[in-house]
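Chemist: dropping the sequence and predicted coords here.
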Amino acid sequence: MEIKARAKINITLDVLSKREDGYHNVKMIMQTVDLYDTLHLEKTDSGITVSTNLPYLPTDKRNIAYKAAQLFFSTLNIDTAGIKINIHKRIPVAAGLAGGSTDAAAVLIGLNKIFKTELTTDELKVLGGRLGADVPYCILGGTALAEGIGDVITLLPPMPNTIIVLAKPPVSVSTAYVYGKLNVEGITIRPDTEAVINAIYNKDLMGITKGMYNVLEAVTTKEHRIINRIKNIMLGSGALNAMMSGSGPTVFGVFDHEVSARKAVNKLRTIVSDIFVVNTYNSNYGER
């Protein structure tokens, strides 16, 4: 089986509080985009093997796709068969785009079909939540509100289809580090998530982009000034708005004209090599 594991962006990202278990309660609007890794899954007699096109990625138990297969087999008590997983990575690694989480989600979805185990979407989401906070959302895809630690998902109507320019600067960002540096009590500007949800229901792209905001930018931009440079280039080229996705460092711009998007790409190439022009993608588990 071949399956596409699509990236996500955060239209809004708000951090409400720090929990006793070390995680944070969040409220954020997630959106799938049509940038994807391709996973090829092949049933074998036994064992789990993972291979990728990137030589620096681990292919053993450290790989979240491996962990997803291991969790699936142990939960379903499958010990008479195995799986070979090949991942062709296109989504940049450690970029704030859920590249690892979406690969894990694709493995769970694919194995459920290959082995005809007939797990429901909710059951798959529970499994995914044991692998990472973004995995339940990646199982669903589309436009959604994520709450809790990111694992409580409410599907929203599809966001209007539009052009998204993604630009990942050549820096690495640790999600744990960013959240660790965030002073939740000191946050003074937050996204108006409800206003953005209303704009989504009204298919109001201008209203959606007007409300875009990510509270984690305050931390990451202090460490990496290139993020604001990218945002300014996108805005100066005609983006309706531009924002960092997740804990970064990838920045995305929302464009309503391809000419403006291409203008931004041409300017961005002087400082960034990882640039993608994609569209929003509205799907759900049943269409994967």
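Modeler: Cool, got the structure.

Chemist: use CA for all of it now, contacts and neighbours both
Modeler: OK.

Chemist: distance of the residue nearest to residue 33 when sequence neighbours are not counted from residue 180?
Modeler: Nearest residue to residue 33, sequence neighbours excluded (CA to CA, 6 or more residues apart in numbering): residue 280, at 4.3 Å. According to CA to CA, to the nearest Å, residue 280 and residue 180 sit 31 Å apart.

Chemist: mind checking the SS state of residue 103?
Modeler: Assigned with DSSP: H, G, I helix; E, B strand; the rest coil, residue 103 falls in the helix class.

Chemist: now the farthest one out in this protein, which residue is it?
Modeler: In the chain, counting by CA atoms, centre = their mean, residue 80 sits farthest out from the average C-alpha position, at 33.2 Å.

Chemist: residue contacts, the residue lying closest to it once chain neighbours are set aside?
Modeler: Nearest residue to residue 80, sequence neighbours excluded (CA to CA, 6+ apart): residue 46, at 6.3 Å. The contact partners of residue 46, taken as CA atoms under 8 Å, 6 or more residues apart in numbering, are 79-83.

Chemist: related to what we said a few turns ago, these two touch, right, the residue nearest to residue 33 and residue 32?
Modeler: Yes: counting by CA atoms under 8 Å, residue 280 touches residue 32, with 6.1 Å between them.

Chemist: for residue 192, the count of nearby residues, please.
Modeler: 15 (other CA atoms under 10 Å).

Chemist: all helices of the stretch 151-288 of the chain, in order?
Modeler: Assigned by DSSP state H, counting those that start in this stretch, the helices in the stretch 151-288 of the chain fall at 175-181, 193-201, 205-210, 217-223, 226-236, 258-268.

Chemist: can I get those helices in TSV with distance to residue 155 and mean neighbour count?
Modeler: Converted to TSV, these look like this (distance: least, CA to CA, whole Å; neighbours: other CA atoms under 10 Å):
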stretch	distance to residue 155	mean neighbour count
helix 175-181	25	15
helix 193-201	11	18
helix 205-210	16	19
helix 217-223	25	17
helix 226-236	28	20
helix 258-268	28	17
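
Chemist: got another one to weigh against that:
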Amino acid sequence: MIKKCFAKINLSLDIISKRADGYHNIDTLMARINLFDKLEIEKTTDGKFSYESNIDLGKLEDNLIFKAYESMKNIAGDRATGIRVKLSKNIPVAAGLAGGSTNAAETMKALNELWDLNLSTSKLMDLGAKLGADIPFFFLKGAARATGIGEILEPFAIKTPLKVLLVNDGTSISSAHVYKKTKLFGNIDNSQIVKGLQAGDWSVVGDFENVMEDVVLRDFPHLKSVKENLIKHGAIKALVSGSGASIFGIFRDDNSLDRTYEELKDAYNFVRKVDLIDD
């Protein structure tokens, strides 16, 4: 079985409060983009978990694909088999794009099919939320407003034809580091942004904000130039995605997007024109 694991960007992100369990209550607008990893999964008869990838993702027990397998195996019982996993990684790692979370979600979808578990989407989302706050989002299609720790999801359709350029210079940033140092805000009116995006209103793009950005750009000051270059070359908004280090620019038209891409494509490790996807 082959699955595409799509990345996400946070069009707007607010932190509301810190919880007793160590998580934070957030309010964020997440959109899937057509940048994806390829996940190949097949059953084996040896009862083991086998994994290979084109990049080193560290200890197996810390890998969300393995954690997803273990979670599903506990549900499957006697129906569980060994599996062989091959991951072709295209999404930058530790980059604010939820690459690990989307891998976990697609692993769970694949095992639900391979093992004939017939778990509902709601059940899969609940299981995924125990592994990572971003995982439930990837059981939906398109964009959603995420609240709670990210598990309370309200899908919505984006009618504003956003043109997006995604830049990553190879910097890896720990989400825990950024969350720890970010102050609590609760000042972004994401409900109004959603209404605007649903209505095709370009003016709300100016209201996109990420409260983590101040910490990211303060502690990793070299990233400021990425944002500045996107704005300089025509982006009407440039923002850190999630806890970084990826930064995306929003453009009104293909001409300005293409022009900026040509200017920046050789300046950074990863420069990609991406589309928002809703299916």
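Modeler: Cool, the structure landed. Here the structure is a predicted model, which is why all the values come from computation and not from measurement.

Chemist: the contacts of residue 46 of structure 1 in strands, which ones?
Modeler: In this view, these that belong to strands under DSSP state E are 82-83.

Chemist: if any of the contacts of residue 46 of structure 1 are buried, give me the ChimeraX selection for them.
Modeler: A single ChimeraX command suffices to select whichever of those are buried according to 16 or more other CA atoms under 10 Å:
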select :82,83
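
Chemist: which among the contacts of residue 46 of structure 1 gets closest to residue 7 of structure 1?
Modeler: residue 83 (23.4 Å; CA to CA).

Chemist: not counting its neighbours along the chain, what's nearest that closest one?
Modeler: Nearest non-adjacent residue to residue 83 of structure 1 (CA to CA, 6+ apart): residue 43, at 4.6 Å.

Chemist: show the contacting residues for the one you found.
Modeler: Here residue 43 of structure 1 is in contact with 81-84, 114 (CA under 8 Å, 6+ apart).

Chemist: I'd like those written out as a markdown table, with distance to residue 194 of structure 1 added.
Modeler: As requested, the contacts of residue 43 of structure 1 are arranged in a markdown table below (distance: CA to CA, whole Å):
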| residue | distance to residue 194 of structure 1 |
| --- | --- |
| 81 | 47 |
| 82 | 45 |
| 83 | 43 |
| 84 | 43 |
| 114 | 39 |
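
Chemist: out of the residues you listed, which two sit at the greatest distance?
Modeler: 84 and 114 (12.0 Å).

Chemist: who's more crowded, these two?
Modeler: Relative neighbour count places residue 84 above the other of residue 84 of structure 1 and residue 114, with 18 against 15, counting by other CA under 10 Å.

Chemist: out of the contacts of residue 43 of structure 1, who's nearest residue 1 of structure 1?
Modeler: Residue 1 of structure 1 lies nearest to residue 114 out of these, by CA to CA, at 7.6 Å.

Chemist: strands of structure 1, residue ranges please.
Modeler: With DSSP E as the criterion, structure 1 has strands spanning 2-18, 24-44, 48-52, 82-88, 143-147, 152-155, 163-168, 213-214, 241-244, 251-255, 274-279.

Chemist: mind putting those into a markdown table with distance to residue 134 of structure 1?
Modeler: A markdown table is the format used below for the strands of structure 1 (distance: least, CA to CA, whole Å):
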| stretch | distance to residue 134 of structure 1 |
| --- | --- |
| strand 2-18 | 9 |
| strand 24-44 | 10 |
| strand 48-52 | 21 |
| strand 82-88 | 19 |
| strand 143-147 | 9 |
| strand 152-155 | 10 |
| strand 163-168 | 19 |
| strand 213-214 | 16 |
| strand 241-244 | 17 |
| strand 251-255 | 18 |
| strand 274-279 | 20 |
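
Chemist: how many residues are close by the counterpart of the residue nearest to residue 33 of structure 1 in structure 2?
Modeler: Counting by TM-score structural alignment, residue 280 of structure 1 corresponds to residue 276 in structure 2. Neighbour count of residue 276 of structure 2, defined by other CA under 10 Å: 20.

Chemist: quick one, what contacts residue 276 of structure 2?
Modeler: 31-34, 142, 162.

Chemist: tell me which of these you also see in structure 1.
Modeler: Among the contacts of residue 276 of structure 2, the contacts conserved in structure 1 (both residues aligned by TM-score structural alignment, their matches' CA atoms under 8 Å) are 31-34, 162.

Chemist: redo those residues as a markdown table? Include distance to residue 234 of structure 2.
Modeler: As requested, those are arranged in a markdown table below (distance: CA to CA, whole Å):
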| residue | distance to residue 234 of structure 2 |
| --- | --- |
| 31 | 22 |
| 32 | 23 |
| 33 | 21 |
| 34 | 22 |
| 162 | 13 |
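
Chemist: and which of the residues you listed is nearest to residue 103 of structure 2?
Modeler: Closest to residue 103 of structure 2 out of those is residue 32 (13.4 Å), distances taken as CA to CA.

Chemist: kindly indicate which of the kept ones among the contacts of residue 276 of structure 2 lies nearest residue 188 of structure 2.
Modeler: Using CA to CA, those come closest to residue 188 of structure 2 at residue 31, 17.3 Å.

Chemist: good, we can wrap up now.
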